[in-house]
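Asker: Next come a sequence and a model predicted from it.
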Amino acid sequence: MRHGNGAVRAFCQTAASGVCHTDWAYLFEAGKGMQMRPFPLILGHEGAGVVESVGPGVSKFSPGDKVIPLFLPQCGECECCLSPKTNLCTKNWTKTQQGVLADGTSRISCKGRQVYQFIGIGSFSEYTVVLDTSVTKIRDDAPLDKVCLLGCGVSTGYGAALNAAKVEPGSSCAVFGLGAVGLAAVMGCKAAGATRIIAVDINPNKFEKAKVFGATEFVNPKDHNKPIQKVLAEMTNGGVDFSLECVGDVAVMRAALESCRSAWGTCVIVGWTELAELTLAPYDLLLGRTLKGTYFGGWKSVEGVPRLVDDYMNQKLLLDEFVTHTLHIDQINEAFNLMTRGESIRSVIKME
C-alpha cells in the first residue's frame, strides 16, 4: 500500500470489525435493492484499529492512536458540517461512495488490480487507508472488539431515538426490527425516558434480548390476522408517539408511519434501502404525523463517536450485549450465514 496526501493509514492487525447487514446487502443485492458498487470490493465499515502511520499534512493523528474509521466523514468545513441542522458532510462524498479516496483511487491492490474500499473504509482487511476526515481518535483504554460497533449499527439506532425522533420522557414507542440497529433504537428510547417501548419482529426469539435493552412489550406480526399498524393502534388507544423503522423494507416503513398517532406522532426511517420506492397516503401526513429519516443516527461523526465511546466506558451505554459471536477473519462467510439465519445480533470479526 502507499500513502496519499491527506490520508491516514490505520494499522488493523489487532483490530476488529462488526458485520453489518448492509455489508451483506451490497454483496448479494447489488442492482436489486442496492445500487451497484465497483468490484472487486473489500466490504466492512464498522471497524476499529490502531494508526500505523500517517500521510503528508496529517497532524491530528499519530502512530499508536486508537481510532474508529467513519463511513460518514466530518470535514468541519463544508456547509453541512458548519450547520447544526445536519450531521451530513459533503466533502468527498461521491468518491467514498464509489470506494475510492479523494484522488479517485484506492490504496489497496491485488495482483496489480485496484481493489475498492466499501464506503471508503473496507474494514474486513488487516490494513486500510482512509481520509483524515473519515476517522476519529478514541481513548486508549477502549476495547476495540466492542467499540467497533459504534462505527455504524449501535450509533445509528441509538441516535435515531435520541437525535432524530427526539423521544420524550413518558412517551410510547414502537421499534420495528430487532437487529443491532433496532435494539440500539430500543436502548435509545429507554435512555430518553419512554415508558412504553413495543418491540416488533417476526422472530420471537429476539424478545428476551430486546428486554435487556429496555423493551417493555413484544409484538410478532405473524401472531395477528390484521395489519400490525392496527394492532399497535388498538394497544395504544390510537397509536404510539414515536415509531422507528429499522428493517429497510418499504412495506414496514409505511406500517411504522401508520402505527404512530395522528396529530403529533413521529416516524423515523432508519433501515437502509436505495432502489425501492415508498408510497404513502397523503392523509397520513395531513393530519399531523411527521415522517423523517436519519443517517448515522444524526451524530456528527468525528465529534460524536468518541463521546459514545466514553459513555460505554462509563457504563452509560451497552455494547457487549450486542455481540453474539466473535470470529476470525477467515470465518467471515460464517458470520454472514449466522446473520441470514437470524442466529446473530452482531458478529465481530477479529483480524489477529
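Answerer: Structure received. Numbering: from 1, shown residues only.
Asker: make it CA atoms for all contacts and neighbour counts henceforth
Answerer: Fine.
Asker: ranges for the helices of this structure?
Answerer: 21-28, 93-97, 144-147, 153-159, 180-192, 207-213, 228-235, 250-259, 283-286, 301-313, 332-340 (DSSP state H).
Asker: Please compare the first structure with the one that follows:
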Amino acid sequence: MSTKGHVIKCKAAIAWEHGKPLVIEDVEVAPPQAHEVRVKIVATGVCHTDWEYLHGRGKGMKFRKFPLVLGHEASGEVESVGAGVTKFSPGDKVIPLFLPQCGECERCKSTKTNQCRKNWANTQMGVLADGTSRISYQGQQVYQFIGVGSFSQYTVVPDTSLAKIRSDAPLDKVCLLGCGVSTGYGAALNTGKVEENSTCAVFGLGAVGLAAVMGCHAAGAKRIIGVDINPDKFAKAVAFGATDCVNPKDHCKPIQEVLMEMTGGGVDYALECVGQPAVMSSAFESTSDACGTCVIAGWTETEGLTLQIEKLLLGRTLKGTYFGGWKSAHDVPKLVDAYMNQKLKLDEFITHTLPLDRVNSAFDFISRGESIRTVIGLWSRSEGPTEFRAPVAPVDDVNEFSTTGECEGSK
C-alpha cells in the first residue's frame, strides 16, 4: 500500500530535555505540504553540533526547544513530495541540507556567499515554513533540529533544503557530506583558498579538522601541521595529508609560538576546527603577520574570543565559514561525484556504525573523544546491525583543547 498522502508511523530518537539521553519512540510523520519533501532516512552521521545542542551550556541554551529530533548529517530516499515540488520524485537518492539554496534570492545569485535565508528563521527554531514540525508523538509536536531531524526513520524538509545525488552513491558513506566533511574541506578550498606550496596548520583533528587537512592537501599545500591534544589522532591525520603533527601538551609555551618557530614566522593558513575561543585566538596568532589567513570553522556559543587588533592591522586576514562555503544544493552532488571518483575520502572518517537504538552510545563516544564519525543506520538488516571501531584513545573532556602546554613529554 502506498504511503503517499498518509501519516507514517516510524521510530525516532527523541531528546525530551537538555542533558538527558535520547529515547527511542514511535512517532508520526505527516505528509509533506507545498514545496516540501518527505524523506526515508537511511543513514545519518552524529555530529558534534548534535552533542553540543543536547549537552552544551552556551548562550544559546535558552533558545533550545524540546522535545526534539536531533540529526542533520544524513542521506536517504524521497518517499513522496508535496504540491509544487518539481525537482524531486519518489525514489530519488538525496541528502537533506541544514543550509538551504533557493537559487532565487540575492545571496544565492552572489558568488561571495552561500548564506541563503529561505525558511531560515523557522528551521533554526526546529519548524518548517508554516511554523510547525511534521513529526509528532502522541499528538505532541516534536521539533526538527535545524529543519532536518534525521534521527528519525522519516522526516520532512523544504524542497530548497535537499540535494539530489546519483543513484549509485552509498548512502551510509555520503551522508557525511551533509555537514562535517563538507565544512572542513570547503573551509580550506573555498573560504581559505589555500594555495599551492603554502604552509598550513589545522587546529583540531576531528571530522571537520581531518577534512580541512584533506582540503589543504588537495590544494597542494607543501606543509600541513595538524594540532591536537590527542596523539592517537596523528596517524589518521597523516593518512589525510598532514606532514607534521603537534600536541600542545608536549610544549611549555603557547602553541602559536611553537608554530611560529616551526615555520620561521608563522603559517600561511590556519584553520580552526575546534570551536573554542582560546583556540581561535591561537590559530589567528599562528599565522604570518604580513599576509596570513585564519579561517574559523569550529562552531561555538561560548563568548570570550579576544584578538589583538594590531596583529590584524599588520596584514593578517580572519574569516569565518559556514558549511565550507559550498552552495549546498548545487555543490553537494559534485562532492558525491568526487567521492565516487576516488578524489575525496569518506570511508576513512567512519570509526563506528550503530543502529538507531544505540544512538546514545554515539554521544558517549563523542564525549570521551573516542570517535571521528559514528554513522547510524536507521533500518536494520535481517542479519542485524554491525559495529566496528577504529581505536582512537579518549581525552578527558571533549570540550577541552589546551593551547598552552603542560610540558608533558617535552624535551
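Answerer: That came through fine. Since the model is a prediction, treat every value here as computed from it, not as a measurement.
Asker: For the helices of structure 1, give me JSON lines that also has distance to Arg346 of structure 1 and mean neighbour count.
Answerer: Formatted as JSON lines, the helices of structure 1 follow (distance: least, Cα to Cα, whole Å; neighbours: other Cα atoms under 10 Å):
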{"stretch": "helix 21-28", "distance to Arg346 of structure 1": "9", "mean neighbour count": "18"}
{"stretch": "helix 93-97", "distance to Arg346 of structure 1": "24", "mean neighbour count": "18"}
{"stretch": "helix 144-147", "distance to Arg346 of structure 1": "10", "mean neighbour count": "24"}
{"stretch": "helix 153-159", "distance to Arg346 of structure 1": "9", "mean neighbour count": "29"}
{"stretch": "helix 180-192", "distance to Arg346 of structure 1": "6", "mean neighbour count": "28"}
{"stretch": "helix 207-213", "distance to Arg346 of structure 1": "12", "mean neighbour count": "17"}
{"stretch": "helix 228-235", "distance to Arg346 of structure 1": "26", "mean neighbour count": "17"}
{"stretch": "helix 250-259", "distance to Arg346 of structure 1": "22", "mean neighbour count": "23"}
{"stretch": "helix 283-286", "distance to Arg346 of structure 1": "35", "mean neighbour count": "14"}
{"stretch": "helix 301-313", "distance to Arg346 of structure 1": "17", "mean neighbour count": "18"}
{"stretch": "helix 332-340", "distance to Arg346 of structure 1": "8", "mean neighbour count": "16"}
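Asker: The aligned residue in structure 1 for Asp250 of structure 2 and Gln117 of structure 1, how far apart?
Answerer: Structural correspondence for Asp250 of structure 2 with respect to structure 1 (TM-score structural alignment): Asp223. Separation of Asp223 of structure 1 from Gln117 of structure 1 (Cα to Cα, to the nearest Å): 42 Å.
Asker: Who has more neighbours out of these two?
Answerer: Gln117 (33 against 9; other Cα atoms under 10 Å).
Asker: which residues touch the residue nearest to the more buried one when sequence neighbours are not counted?
Answerer: Nearest in space to Gln117 of structure 1, with sequence neighbours left out and distances taken as Cα to Cα, 6 or more residues apart in numbering, is Gly99 at 4.5 Å. Counting by Cα atoms under 8 Å, 6 or more residues apart in numbering, Gly99 of structure 1 makes contact with 37-38, 41, 106, 116-121.
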